[in-house]
Structure formats: C-alpha cells, structure tokens
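Asks: need a structure here:
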Amino acid sequence: MKININNQNFVLHQSGAAFWEEEKILFISDLHLGKIGHFRKHGMAIPEKAILENFARLNVVLECFDSETIIFLGDLFHSKINNEWNFFSEWTKTHSQKIILIEGNHDIISKQYYLDLNIEVHQELIIHDFLLTHHPSEREQLFNFCGHIHPGIKLKGMGRQFLSLSCFFRKPNQMIFPSFGEFTGNFYLIPKENDQIYAITKEEVIEIKR
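Replies: Sure thing, here's the model as predicted:
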C-alpha cells in the first residue's frame, strides 16, 4: 500500500517494513534477532531453522525495493549476543545498503560490534521533517516514525468471530511500526477518531475503516 505523509511517498509492505521512495530508505522495526536463540537456550522447542526465517524475510523485502539505506527503528538484537549475531554479521556482508540503527531498549550489545560492521548507531535521527526514534515520541513540527509497541488490531465479525492482525498504527503526527521479527507478539491498540490503521495480512496491507 502506498501512502503520503508530508508530501513524501511511502510503500507499506506486508512484512511490516516501509519504503520511503524519494530517499530510497527502507524502515524496519523490532527485528529482535537473537530471541529465538534465547528461547532455545532456555529449553523451548523451537527448531533451529526458525532462526533463518528472519533473514529470509529480510531478503524478500530487499528484493522488492531499490533501497540505498536500511534504518532499523530499534530492538535489532533482542538481548545478549549469541550465535544469531554470526548470521547477522554474514548477512550484512551480502548487501550493499548503508545500515543505520536507532537504539532501542533491547539494544544492549556494545556499539563496537555494530561499528565493526560499518553500522551507524543513533539514539534518534531527524531526516527532513521526520523524527526517527524507537519509543513513540512527540516533537513540534516533526512527524515521528517509531516502533517498540508492536501494534496490533482486533477485528470483530458479524458472527462474533475475531481476527487479530499486526498493523501500522498512524496518528496525526506519528506512525508506529509493527514488529518485523518472529515470536514477538502484539500489543492491541484501540484507534481514536483521527487515527488510521493499516493492517497486515499475508498477501497485502489494507486500511481498516472505522
């Protein structure tokens, strides 16, 4: 789905990523690499091949867009370093895009690891009139792109059936990105009058009308 914010064009992808056409920037939030390895270490029966799913999804998105920069909106790595870092390190070597990380609350790994991979690390970043953060923030005259919350929406059908979907949650001056990573869960939000919901299905992004 293509949307316009502040006279700029963005394509929302069903993976949870978004592409800024004019700047050729791909935004991804809350990947939480290392979380599957963390679960496996603590005895959860998650197959090791699940670790590769995040990287497969990343590659699919990169093939869809002619991006020059990838900006991760925080929580790129879930916690302490584990063997998934090696997969990520090798993945970065196979792509030419500039990579930027906006630090999230889970990003506790030493910055030097990122710097060694030529990844820029910022607490926040302003590009034109867009404020890029991990936690939702408000700044006068700036539109905020952020993550952290893992937004979702619950839809109720006529037959009392329910459907739960991840979503891009857009407020008048802010858009909260869905979690890109596997096994991250959602926090279900209730939209207000001026909010816009772009729900994610397996095939497409659809706007949910109130």
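Asks: going forward, measure contacts between C-alpha atoms and count neighbours the same way
Replies: OK.
Asks: what's the closest non-adjacent residue to residue 182?
Replies: What sits nearest to residue 182 in space, not counting adjacent residues and going by Cα to Cα, 6 or more residues apart in numbering, is residue 54, at 6.7 Å.
Asks: one more to line up against the first:
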Amino acid sequence: MSLPLDVAGETLWLLPDGAVWWPAARTLFAADLHLGKGAAFRAQGQPVPAGSSARTLARLEGLVTRHGAERLIVLGDFWHGADGLTAALLDDVAAFARRVPTVLVLGNHDRRIHPPALPLQTVSGVLSLGPLAAAHEPPPHGAPGFTLAGHLHPAVSLRGRAGDRLRRPCFVRHPHALVLPAFGGLTGALTLRPRDLMGAHVAVLGDDSVHWLPR
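Replies: Just a heads-up that it's a prediction; the model follows:
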C-alpha cells in the first residue's frame, strides 16, 4: 500500500519500494542508487556478491513500467565510485537509459566520475519542476518551495514491547522538503535520532506498504 502526500498543490505517492510517484507529471523519483558499489568493494579485495546493481536497475524499471512513468528523476548518487564503473555496468545503464528517459541530479558521488557519453540528462544543483524542485542534498530549514531530495539514506530504529529493535528505511517529510530513502541495494542507512527529525513526519517502509509513525 502506498501513501498519498499532498504538497505544493500536487499529490505525490510514497511507494513501499522507497521511490515517489508524481502522477500529474508521469514522473518517478528515486534517490541514492550507488550503482557499482559492489564492484568497487570487490576491486579493493572485499568479498561482496555480484549482481546488486543489476537488481537495482531491474527494480527501477519495474516501477517505471508498473506506473506508466514517462520520466525517471534520480536525486543524486547514481554511482558509488570510480572503481565500480565497469564496462558491463556502463553497458547496462546505457541500455536502461535508452528504454527509460532518465534525468540525474548530480550527487556528491557523481560529480567527479559521471561518464558524459551515457544517454541520460544530467543537472547540477537544483532542478526546477514547476511547483516542486529536485535536489541531491536537502535544502536548509525554512527554504522556500518544496524539494524532493536524497543524500541522507534515512532510517529509524523501532523498538518492540519485548525490547527488541528493528531498523527500517524511511521517508522524512519536513515542511519544506521530502527526503527519500536510499534505493540501492548496498547503500546502508543513517539511523535518525528524535533530535535529528526536528518535528518532521516519518513514513517507514514495510515489506509491501508505507506507514506514518506517530509524531
């Protein structure tokens, strides 16, 4: 089950996969794929299994197909590091971008290493989308407008009555911005503390649903 979110006169849908669907613009948003992270670790001698980047791209394309999206906007950190830019991955991304019109808002991992020959559009800084904006880093508190962003890989720690804990990725909705969870399979997450949230509203990813937490 997805969650509707009304902002700036538009309705967005928070998807259990960690992406956002904007029906009025036929646009899908995802953040922090970190493609090639496994290959980068393997290049450093770490025994990380292969296939994570291919699975991430397949999940994204599945969402695009399911929603009939006409555009994918990636909110930065499409890539992880230079060591992960293998020929096979670049071929896979080129084929993906020819099937799925893709805009990349360059993140801190992308800015020095993004291969310019790939058939996708890149934007530095903030991408204006009429009533909304897309960026990699969340804007400062009190910034005008409403921005979709990534970068933080947010997660929260949930505690059960028996004292057990479960950490789950989440969306963080501030008055001026929505921070998306990391979409990539090997990204890791930053566990947010109550003081990090500053009154924000948190939507936690379940297996097949998204749930608002009590404030």
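Asks: Any chance you could compute the TM-score here?
Replies: Scored against TM-score structural alignment, normalised by the length of the first structure, the superposed chains reach a TM-score of 0.90; 206 aligned residues with a Cα RMSD of 1.8 Å.
Asks: picking that back up, can you pull the contacts of the residue nearest to residue 182 of the first structure?
Replies: By Cα atoms under 8 Å, 6 or more residues apart in numbering, residue 54 of the first structure lies in contact with 31, 33, 181-182.
Asks: Just give me the match in the second structure for it.
Replies: Superposed on the second structure with TM-score structural alignment, residue 54 of the first structure falls opposite residue 56.
Asks: Please report the distance of the residue of the second structure positioned farthest from its centre from residue 194 of the second structure.
Replies: Distance from the C-alpha centroid of the second structure, by Cα atoms, centre = their mean, peaks at residue 162 (32.4 Å). Note on residue 162 of the second structure: its distance to residue 194 of the second structure, by Cα to Cα, to the nearest Å, is 21 Å.
Asks: Give me the most central residue, the first structure.
Replies: Geometric centre of the first structure, nearest residue: residue 29, 2.0 Å, by Cα atoms, centre = their mean.
Asks: for the second structure, longest helix please?
Replies: In the second structure, assigned by DSSP state H, the helix with the most residues is helix 52-67.
Asks: matching residues in the first structure for the helix or strand following that helix?
Replies: Using DSSP states H and E, the next helix or strand after helix 52-67 of the second structure towards the C-terminus is strand 71-74. Using TM-score structural alignment, strand 71-74 of the second structure corresponds to residues 69-72 of the first structure.
Asks: and the residue in the first structure that residue 146 of the second structure lines up against, how many residues sit next to it?
Replies: Matched across to the first structure, residue 146 of the second structure falls on residue 143, judged by TM-score structural alignment. Using other Cα atoms under 10 Å, the number of residues around residue 143 of the first structure comes to 22.
Asks: my guess is residue 143 of the first structure meets residue 173, correct?
Replies: Yes: look at residue 143 of the first structure against residue 173 with Cα atoms under 8 Å: they come within range, at 4.8 Å.
Asks: What lines up with residue 182 of the second structure in the first structure?
Replies: By TM-score structural alignment, residue 182 of the second structure lines up with residue 179 in the first structure.
Asks: wouldn't that match be in contact with residue 33 here?
Replies: No: using Cα under 8 Å as the test, residue 179 of the first structure is too far from residue 33 to be in contact (11.5 Å).
Asks: of the two, who's got more company?
Replies: Legend: neighbour count by other Cα under 10 Å for residue 179 of the first structure and residue 33, higher for residue 179 (29 against 24).
Asks: ok, now how distant is that one from residue 66 of the first structure?
Replies: Distance from residue 179 of the first structure to residue 66 of the first structure, counting by Cα to Cα: 22 Å.
Asks: again with residue 81 of the first structure
Replies: 30 Å.
Asks: the more surrounded of the two?
Replies: Neighbour count, other Cα under 10 Å: between residue 81 of the first structure and residue 66, residue 81 has more, with 17 against 14.
Asks: Could you grab the helix/strand/coil label for the nearest residue to the more buried one once chain neighbours are set aside?
Replies: For residue 81 of the first structure, ignoring the flanking residues on the chain, the nearest one in space by Cα to Cα, 6+ apart is residue 109 at 6.6 Å. Here residue 109 of the first structure is recorded as coil under DSSP: H, G, I helix; E, B strand; the rest coil.
Asks: Ok, residue 40 of the first structure next?
Replies: What three-state DSSP gives for residue 40 of the first structure is helix.
Asks: How far away from the center of its chain is stretch 32-39 of the second structure?
Replies: 12 Å (Cα atoms, centre = their mean, to the nearest Å).
Asks: since we're on residue 185 of the second structure, how many residues are nearby?
Replies: Residue neighbour count, defined by other Cα under 10 Å, stands at 18 for residue 185 of the second structure.
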